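Novice: Just a sequence and a predicted model for now, questions to come.
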Amino acid sequence: MSDDKTRDIFVYGLRNAHAMENQALSIMKPQLERIENYPEVAAKLEQHIRETEGQIQRLEDILGGLAESHSSLKDMALSFTGAMAAMGHSMAGDEILKNSFANFAFENFEIAAYKSLLTIAEEGGYTEASTGLQANLREEQAMAVWLDENLANVTLKFLSLKEAGETAKI
């Protein structure tokens, strides 16, 4: 593949990742605002929101280093779909569980995206981008592990609250 084609694919992927991270914020922020009974989840979401904001900055830095910018249209479109997904879960009686499932799936989607970007960066010789992409990947992997390790506890707390007749609102 020509260097120009690889560069185009890399830039396209970086723009997609930027939009993906904006989508993540539009999913997590409404969840955080609604959490009442799951302080450990709230604390982790708050931490990951800060990480995600850092990931967006890293992606902007990488794009800037290539004399490119993110796609505002993609950012808006994916942010909108993320907000709609978050709103859809808020109407469910088991919102915390649905959010936990969706967050775990989304983290794994992000992991796959960063692994692909790292492969393109290596293939295209964009070594300066690897540090930021690796940092983003590590944060996504850590969040996915946390969600995986805490799903049982969140589920048990949900059951406990429901059985006690308390609101299990997230």
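Specialist: It's in. Remember, predicted model here, so these are calculated numbers, not experimental data. Residues are numbered from 1 along each chain as shown.
Novice: switch to C-alpha atoms for all contacts and neighbour counts from now on
Specialist: Will do.
Novice: helices or strands up against the helix or strand containing residue 53?
Specialist: For residue 53, the element it lies in under DSSP states H and E is helix 39-65. Under the contact criterion of 3 or more C-alpha pairs under 8 Å, 6 or more residues apart in numbering; DSSP states H and E, helix 39-65 touches helix 3-34, helix 127-163.
Novice: dropping in the other structure now:
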Amino acid sequence: MSRIEENLMAWLRNAHAMEEQAVTMLTSLASRTGDYPNVKARIESHLAETKRQAEALEECIKRRGGETSTLKDLTAKMLAFGQGLSGMFVDDEIVKGAMASYTFEHMEAAAYRVLIAAAEAVGDTQTQAVCERILQEELSMASDLEDHLPELTRKYLNRLKPMRMSS
């Protein structure tokens, strides 16, 4: 296996662990967004996409003769669990969660751009196509988050306003 192929495999394993981390993060966030039904629905939709992405990456890794990294997957899940747990102790979790998700989506997009170039370099058109599809899903989620951050923030802030008493 060439150094380029070794890098592709390492990056695929990293991306798989990243998606496992995202599953844990999104699951945690979705469980606490009941006051924001539109946000909850979009998170749950992306959670289903994310699970399919992890499966597609695992298939790419196996097709190339490798295996996922249990250690990387477990470490990523533990990190995400800790992030989810920390969100329970802040009252503005919905805003911070949306900001973190927006940032995470862009990190994922960067990872898939790298994977697309690496897959192209070794002539792995199947992996390239999978990563191009996933990239579009990540960019769509990032765009949705970007579009809705101001509205989400206003809705959160409006919930903080004291209730006015009727005369």
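Specialist: Cool, the structure landed. Computed from a predicted structure; not experimentally measured.
Novice: that older thread, so of the helices and strands packed on helix 39-65 of structure 1, which one's packed in deepest?
Specialist: When the helices and strands packed on helix 39-65 of structure 1 are scored by mean count of other C-alpha atoms under 10 Å, the highest mean neighbour count falls to helix 3-34 (a mean of 19).
Novice: That helix vs helix 127-163, what angle?
Specialist: Relative orientation of helix 3-34 of structure 1 and helix 127-163, computed by axes from the mean of the first three to the mean of the last three C-alpha atoms, to 10 degrees: 30 degrees.
Novice: of the helices and strands packed on helix 39-65 of structure 1, which approaches residue 62 of structure 1 most closely?
Specialist: helix 127-163 (5.8 Å; C-alpha to C-alpha).
Novice: Figure out how far that closest one is from the centre of its chain.
Specialist: 10 Å (C-alpha atoms, centre = their mean, to the nearest Å).
Novice: ok, average deviation of that helix from structure 2?
Specialist: With mean C-alpha distance after the TM-score superposition for structure 1, helix 127-163 of structure 1 departs from structure 2 by a mean of 0.6 Å once superposed.
Novice: which position in structure 2 aligns with residue 76 of structure 1?
Specialist: Mapped onto structure 2 by TM-score structural alignment, residue 76 of structure 1 lines up with residue 74.
Novice: Count residues in the vicinity of that match, would you?
Specialist: As a burial measure, residue 74 of structure 2 scores 14 neighbours (other C-alpha atoms under 10 Å).
Novice: How about it, nearest residue that isn't a chain neighbour?
Specialist: residue 17 (7.8 Å; C-alpha to C-alpha, 6 or more residues apart in numbering).
Novice: so what's that neighbour up against?
Specialist: 69, 72, 73, 74, 76, 77 (C-alpha atoms under 8 Å, 6 or more residues apart in numbering).
Novice: And it? What does it align with in structure 1?
Specialist: Counting by TM-score structural alignment, residue 17 of structure 2 lines up with residue 19 in structure 1.
Novice: Make CSV from the helices and strands packed on helix 39-65 of structure 1 and add distance to residue 84 of structure 1 to it.
Specialist: CSV is the format used below for those (distance: least, C-alpha to C-alpha, whole Å):
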stretch, distance to residue 84 of structure 1
helix 3-34, 8
helix 127-163, 22
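Novice: Average offset of stretch 11-25 of structure 1 relative to structure 2?
Specialist: Mean for stretch 11-25 of structure 1 is 0.2 Å (mean C-alpha distance after the TM-score superposition for structure 1).
Novice: Revised request: answer the last question for stretch 106-117 of structure 1.
Specialist: Mean deviation for stretch 106-117 of structure 1: 0.3 Å (mean C-alpha distance after the TM-score superposition for structure 1).
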